[in-house]
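Trainee: here's a sequence, model it:
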Amino acid sequence: MAMHYGETSTTIDPASGMTSTFSGFQSTLGGLKSTVGGMQSTLGGLMTPGWKSGIQSGVASKDLDLTKIGTARNKIMDMKLVQVSDSITGQTVVDPKGYLTDLNSMIPKYGGDINDIKKARKLLESVRQTNPKHPPAWIASASLEETVGKLQLARNLIMEGCEKNPKSEDLWLHAIRIHPPESAKTIVTNAVRAIPHSVRIWLKAADIEQDKKAKRRVFRKALEQIPTSVRLWKAAIELEEPEEARILLTRAVECCSTSTELWLALARLETYENARKVLNKAREHIPTDRQIWLSAARLEETRGQKETVDKIVERSLAVLRANMVEINRDHWLKDAIDAEQSGCPMTSKAIIKHVIGIAIEDQDKKATWLDDAKSFESQGATECARAVFEHMIDEMPQRQSVWREAAAFEKKYGTVDNYESLLKRGCETVPHAEELWLRHAKSRWLNEDVTGAREILSQAFVHNPNSEQIWMAAVKLESENNEFNRARRLLEKARTAAPSARLWMKSAHLEWCLGKLDAAKKLLQDGLMRYEDCSKLYMMLGQIYTQEDNYEEARKTFASGVRHCPAAIPLWILLSRLEESQNNATKARSDLDKARLRNPKNPELWLESIRLERRQGLDPQASEKMARALQECQKSGILWSEYVNMSGPHERRRISIDAIRNCEHDPHVLLVSARLLWAERKVKKAREWLERVVKVDTDFGDGWANLYKFEQLHGTEEQIAKVVQKCVEAEPRHGELWQSIAKNVDNWRKRTEEVLKMAAGNITIPT
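Mentor: This is a model prediction of the structure:
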């Protein structure tokens, strides 16, 4: 049937009221076309009065009732106000200043399917109806409504749950959380009436109070109801000043006599005498807690009672064992660290003294205790580590390795006096320990007490008359102090008393450094008559002949050396370089080939062969030999680093990756990789890699020199000084560049710092 504009078709009787102004599907206030928010409402929908003016549902009328429209508007406003009003009369939850911001917070945060929400809502409703005494159902229902943004419905549900389950702590706490502060206070009041012995509710009651005095009042009431709650006492005490806190704690320990924490807190606030009484009472009530005993030990330490501290710790272990308490070694050692960090080193030492040996087999003691000392050191507990070493010395006084470890620790963390005192004790206890005598003498010498160093070495000679090490130290001491005649006499005595190839070599080296070449040659020749298999004697004699330009004698010496010492690689290299210096590259190449036949798979010989070809300008032959060398010595770091250096700039990165893959921890490979990063001006990464080089091998002098050069260009004064300090401590001895400077006779008196700076001066900046 066709419909025309201005007509209405309905089967509903107009007299029934379903088409009236206030009811029905097309009414002003209700239904899908209501003014409250329908899509076709009178005031804001698609079918507004202006669009359908003059059209009535079922009754045609040309009059518009403005009075009824005004009444409807007032009712709508009342409904809005009811929705946003609080349950407390006269209070509103609408913040006029933050109204728009608050509206954003009311937007539902749930992003799932609306059907899932409906299903969950029905399911939870069914659970509530089936078992209204089940608090989790009410909490889940409220949480669901809160999630979808229907906060008021969530509040209504949770309060209904509280009415049905007044003894549920979780329900009350959830209700307090989702209500505004003023409403929450009322809920808290009802909650503590319903569950007066709930600690969590009392804590929440105090938490929602803003004023300190109000919080105190809440805690006072709470403690009247639950005087045995440690949590309530602690929370109440935290609000008080020291004097009031002390009074509260006095009452607290009466009510909670088994709380160690409260007893210790009271002891901390008392005077020394009263604190002792408090701790004694605490031990009576809690005889199984070690913390009370340790607090008593710390208390005595504050008064300087060292012996009392030791007795308390010893007695505590006996009492705890008597009360069947397991002595957990790890826990006690952790207590020792805590004691040191709190400024009680006596207590920490006493703990270690009496606990360190628990549950350790005799054969495992040394290894376990050294691990303990390292663990303490890594955690910054140096007093604990020192106590471990002292205990080890008491238990193993004849073990030289224990004295060495203790001395190394004391040198790193102690004073000079403590270090030397320990070494003196060690020398007296283990007089045949040469290293302890040498360290003691060196310490005296470094502190510019040459006389003291001489006396120590004299005592060392008494106990170790034939010690080559002590003879060498005495010679070095005299030569470093320009007492060359005394050094000569000492060496002469040593060659008679304890002859060795090293002493002949040292004697010749002294004369060589002093420019007495004839005397040096005579000593070396005499030495070779006694020790013809000592390669270093041949090397020194040949180098002196080379220095005198006596190349024929030098050649004979080196040739004789490789005959007697065919495994001495430096001798072969010296012989080859001598031939090369005389423009006889063919003979030099032949010597190296012969050396490789007698010493296969030797990377140093391959490296020299490759460099010989490069110095002759024969790069293809050098590359061919490099390929053969890497096949034979695949894990050689010096060969891989040379391969990187001789390659083109576009290939270096690829080759360096292969080098790292084959020699991950080799300092030469790490150094060449660091220099590549340095060339690319990646300062941070280059520094990390250079530091890694000297960490992997502290004895690698070339690594230290490169790091020093790098910090000179890119570091601060502090960073430069740090490198120097660490290098001096490490005393490096190896590295091609480092040895070329350190072993040069012109630099024989240079110290580590000077060699470092000279080596750095010879380093080119990578490009």
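Trainee: switch to C-alpha atoms for all contacts and neighbour counts from now on
Mentor: Fine.
Trainee: from Leu279, how far out is Val253?
Mentor: Counting by C-alpha to C-alpha, to the nearest Å, the separation of Val253 from Leu279 is 11 Å.
Trainee: do Ile360 as well
Mentor: 32 Å.
Trainee: joint contacts of Val253 and Leu279?
Mentor: Jointly contacting Val253 and Leu279 under the rule C-alpha atoms under 8 Å, 6 or more residues apart in numbering are Trp263.
Trainee: compare with the first, here's sequence two:
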Amino acid sequence: MAANPKANKLAFLSMPAPASYVAGLGRGASGFTTRSDIGPAREGPSAEAIAEAQARRGEDGEIDTEAFQDPDNEMGLFAGGVYEADDEEADKIYDSVDRAMDLRRKARREAREAEEAKAVRAQRPKIQQQFSDLKRALSSVTDEQWENIPEVGNLTKKRKVRDFGRTFAVPDSVIVGDRDRGVMETSLDERQQSYGGFETPADDGGLTDLVEMGHARDKVLSLKLDQLSGTSSISGSASSIDPKGYLTDLNSVILKSEAEIGDIKRARMLFDSLVKSNPKHAPGWIAAACVEEHAGRMVAARKLIKAGCEHCPKSEDVWLEAARLHNTADAKVILASAVQHVGQSVKVWLAAANLESEIKAKKRVLRKALEMIPNSVRLWKETVNLETEPADARVLLSRAVEVIPQSVELWLALARLETPQKAKGVLNKARKAIPTSHEIWIAAGRLLEQDAEAPEKTPEERAKELAVVDKTIEAGVKELRKHQVMLTREQWFKEAEKCELEGSVRTCEAIVKATAGMDVEEEDRLGTWMEDAEGAEGRGRVGTARAVIAFALRVFPDRRALWRRAADLEKAHGTRESLEAILSRAVHHCPQAEVLWLMWAKEKWLGGDVPGARDVLARAFETNPESEAIWLAAVKLEAENGELSVARELLVRARTIANTERIWMKSAVFERQQSQLSEALETLSTAIKSFPKFPKFYMIQGQIHQQQNNFAAARASFAAGIKACPKEVTLWILAARLEEKDGKSIKARALLEKARLVNPTNERLWAEAVGVEERSGAPAQAKTVLARALQECSSSGLLWSMAIWAEPRPTRKSRSTDALTKSENHPLVICAVARLFWAERKIEKARQWFARAVGSEVGADIGDVWAWWMKFERQHGTGVFKWMC
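Mentor: Below is the predicted model of the structure:
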């Protein structure tokens, strides 16, 4: 019978729970156990029971871990072992190995310790080592010097304190002697009178001649001087002492301090050790000799360098140093010995040649050197430089290029000495000998240019030969590329600038023409060439810049900016003829460029060619009939030259053809300048109908009415302008000034208030409001308005400059400091500070601040700053400043 499945399913309820079971753990309950879960605590087995159980199982007792701490202690490890003969023999072998290794390292260890001790002694020598040379010098002290050594006095304070305050009675002999100290005896005693005053009785009863004693003293002094000069007065040779320069020589003696003497001694010891340990080290001998030379011991220095020459005969530096330390005669002998050991040293031969004073002797030495070293370019150059005749130099250079065919310098020097026809042959040979040299190709181009510039050549011949220069340089660039000589554009441009500097302008242009397009992307060509031209011009190489722009114009003949750059370059560095030539070509390629036409016409006008300027403008009209700038330039030309009717006709035609605001404005201004006010007003009325949003029409109209004292019409003009152009600040200001001039300051204030509502945070309107209050005689109100203005326009330079002058004199400096900070060094504030210095008579400071004010781009465009500076220079300027103003 099958069991009940439901009863089997619930059978776990009667089963005991697992040992780790925790009720509710799966639902987040935290498990814990209590004493009731694990039962009561029981005491563990005793130590005796544990030991008995281990004995039954055959286990050892507890192991002592302390026995294994020391690896050299084998009592714990092998306490139960037996020490046999094999163990003893092994220990003896290990001991012998340890002793052998210790002996092996002993010599190395002792050497290292000795070196360390030596280094320590070198840095901190013992007292006896520092004074060893002084001890050795004591052997030369004489008995008399020993006897003259003063006794050591009492240096303690005890005796001084004890003797302080003690008095002694002065003997009468001291008082009498002190009395007679300054007395001069003018009489002779009897014995002196009997001997004539020049002889005294000697101790032996004879006479002592004082005159003879003086002569003997002079003779001894002369003998000492002769010994110092190295000559003898007995032999009759003259003394070599310079009496005038003797004191100067004494002044040139260098007195060394104790520190320097100590340094010299240490350096002497170090270098002495160096040359003894390594006598074949030439720099050590040179340094040791230099130390002695610095110490003033030339004899020791010469001995050291002589020893250096003996130990290092193959070092040219030692021989050269030895020659330097000796006089000329000895140096010749030294260098003669040097060439026996280092005959291939160019420096030694050149030093020997420099020692010779005669040209013939120098030539002889150098030619002997060339026999030993025929492949030295420097020796050949020095030999050629000594020749005064070109023929002799040409012969030497011919031989030099045969011996050293790879020297570019020698080939070029030979080409310069030859005639133009022979020079071409020399350069052809050089090109074949050195196909990788670009200098030869450049020299060939310069030679062709020089030949073409000969005065007897006609212009056609000159042009044809100059064209050969371009072909030569171009062929040279291609040939160099074949031989894998890849010079960069920058290197070629440097060569071009070098040619320009040396006067070969045509060769410079040929180099630029042949290499300007190298390594330049097609889209970057124009910008790259413009940068090249600007860089060359900045370095003062105008010819190179001109050549770069000319090459760029061949590639981009229709670029207005490029033609403008070429015109500016000619205007700055060229002549008027060259500038006009550039501009004529420019307008041919860019006929729509108004600026180029105007520049050409202006240059014609400045050159005094007024008909030529008219012709240029007429041609400009043909290509630009509606150009406002060309019409106005034509009007200005006629008006400046007195052709007023022609100018008026041109303006009428311009208004018909061009019909722009500026032309109408210039027409009204022209009539106003000619005092034709009615025609001007009529022109303005017509213009306002066509262009009602142009504010200058209303300004000019209102000013003309104001000039005629027609305030109502002027007020109407300004009102119409404000209505049409409410954002034009100048119209508001002109309207306010009109009311102020009419005596209606209240209305002016109202206008400015309304203007500030339409144009908030405008510094000009606030400045005008301050000016209205000042002109009305209300400085307190003006200061209040200025304070409000600074709150609204906190960084305005115009308002801050006004705030400086609104302050009393003592507080203006502090106010100017705040103004500079708040306005971020605005030019108007800087100008105000300059005026403060001007008021304090600080002229140089004021000039510096005026220059600083116009130094920025913003300051350069402010006319007030320039006006104040001009006034300052007219009053205080001298020289160029006054002339400029």
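Trainee: name the residue in Ile360 and Leu279 of structure 1 with the higher neighbour count.
Mentor: Leu279 (21 against 13; other C-alpha atoms under 10 Å).
Trainee: that one -> structure 2?
Mentor: When structure 2 is aligned by TM-score structural alignment, the residue opposite Leu279 of structure 1 is Leu427.
Trainee: could you do Gln152 of structure 1 as well?
Mentor: That one, Gln152 of structure 1, aligns with Val299 by TM-score structural alignment.
Trainee: what is the helix or strand encompassing that match packed up against?
Mentor: Per DSSP states H and E: Val299 of structure 2 is located in helix 298-311. The contact analysis (3 or more C-alpha pairs under 8 Å, 6 or more residues apart in numbering; DSSP states H and E) places helix 298-311 of structure 2 against helix 282-294, helix 316-325.
Trainee: so where do the helices sit in the stretch 151-300 of structure 2?
Mentor: Listed in chain order, the helices of the stretch 151-300 of structure 2 (DSSP state H, counting those that start in this stretch) span 157-163, 172-179, 190-194, 210-229, 246-251, 258-277, 282-294, 298-311.
Trainee: nearest to His705 of structure 2 among these would be which one?
Mentor: helix 246-251 (90.5 Å; C-alpha to C-alpha).
Trainee: and the gap between the residue mapped onto Lys516 of structure 1 from structure 2 and Lys303 of structure 2?
Mentor: Mapped onto structure 2 by TM-score structural alignment, Lys516 of structure 1 lines up with Gln676. Distance from Gln676 of structure 2 to Lys303 of structure 2, counting by C-alpha to C-alpha: 106 Å.
Trainee: so Ile352 of structure 1 touches Cys384, yeah?
Mentor: Yes: with contact defined as C-alpha atoms under 8 Å, Ile352 of structure 1 and Cys384 form a contacting pair (7.2 Å).
Trainee: who has more neighbours out of these two?
Mentor: Cys384 (30 against 23).
Trainee: would you agree Tyr708 of structure 1 is in contact with Gly761?
Mentor: No: the criterion here is C-alpha under 8 Å, and Tyr708 of structure 1 misses it with Gly761 at 9.7 Å.
Trainee: what about Glu48 of structure 2, how many residues nearby?
Mentor: Using other C-alpha under 10 Å, Glu48 of structure 2 has 9 other residues around it.
Trainee: part of a helix, is it?
Mentor: Yes: according to DSSP: H, G, I helix; E, B strand; the rest coil, Glu48 of structure 2 belongs to a helix.
Trainee: determine which residue in structure 1 is aligned with it, please.
Mentor: Aligned partner of Glu48 of structure 2 by TM-score structural alignment: none.
Trainee: distance-wise, check Glu48 of structure 2 relative to Ala55 of structure 2.
Mentor: Plainly put, Glu48 of structure 2 is 10 Å away from Ala55 of structure 2 if you go by C-alpha to C-alpha.
Trainee: now swap in Thr623 of structure 2 and tell me
Mentor: For Thr623 of structure 2, the distance to Ala55 of structure 2 - C-alpha to C-alpha - is 130 Å.
Trainee: next: Leu221 of structure 2.
Mentor: Leu221 of structure 2 is 120 Å from Ala55 of structure 2, by C-alpha to C-alpha.
Trainee: next one: Asn825 of structure 2
Mentor: Relative to Ala55 of structure 2, and taking C-alpha to C-alpha, Asn825 of structure 2 is found at 103 Å.
Trainee: again, but for Arg324 of structure 2
Mentor: Distance, Arg324 of structure 2 to Ala55 of structure 2, using C-alpha to C-alpha: 101 Å.
Trainee: more crowded one of the two?
Mentor: Each of Arg324 of structure 2 and Ala55 has its neighbours counted (other C-alpha under 10 Å); Arg324 has more, 15 against 12.
Trainee: if we can go back for a sec, closest to Arg788 of structure 2 out of the helices and strands packed on helix 298-311 of structure 2?
Mentor: Closest of those to Arg788 of structure 2 is helix 282-294, at 77.9 Å (criterion: C-alpha to C-alpha).
Trainee: show me what the closest one packs onto, helices and strands only.
Mentor: helix 258-277, helix 298-311, helix 316-325.
Trainee: deepest of those, which one?
Mentor: Per-stretch averages of neighbours, counted by mean count of other C-alpha atoms under 10 Å, single out helix 316-325 among those, with a mean of 22.
Trainee: tell me the buried residues in the helix or strand just after that helix?
Mentor: Proceeding N to C from helix 316-325 of structure 2, the next assigned helix or strand is helix 328-341, under DSSP H and E. Within helix 328-341 of structure 2, the residues scored as buried using 16 or more other C-alpha atoms under 10 Å are Ala331, Lys332, Ile334, Leu335, Ala336, Ala338, Val339, His341.
Trainee: need those in TSV with distance to Arg159 of structure 2, can you?
Mentor: As requested, the buried residues of helix 328-341 of structure 2 are exported to TSV (distance: C-alpha to C-alpha, whole Å):
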residue	distance to Arg159 of structure 2
Ala331	64
Lys332	68
Ile334	66
Leu335	69
Ala336	71
Ala338	70
Val339	73
His341	73
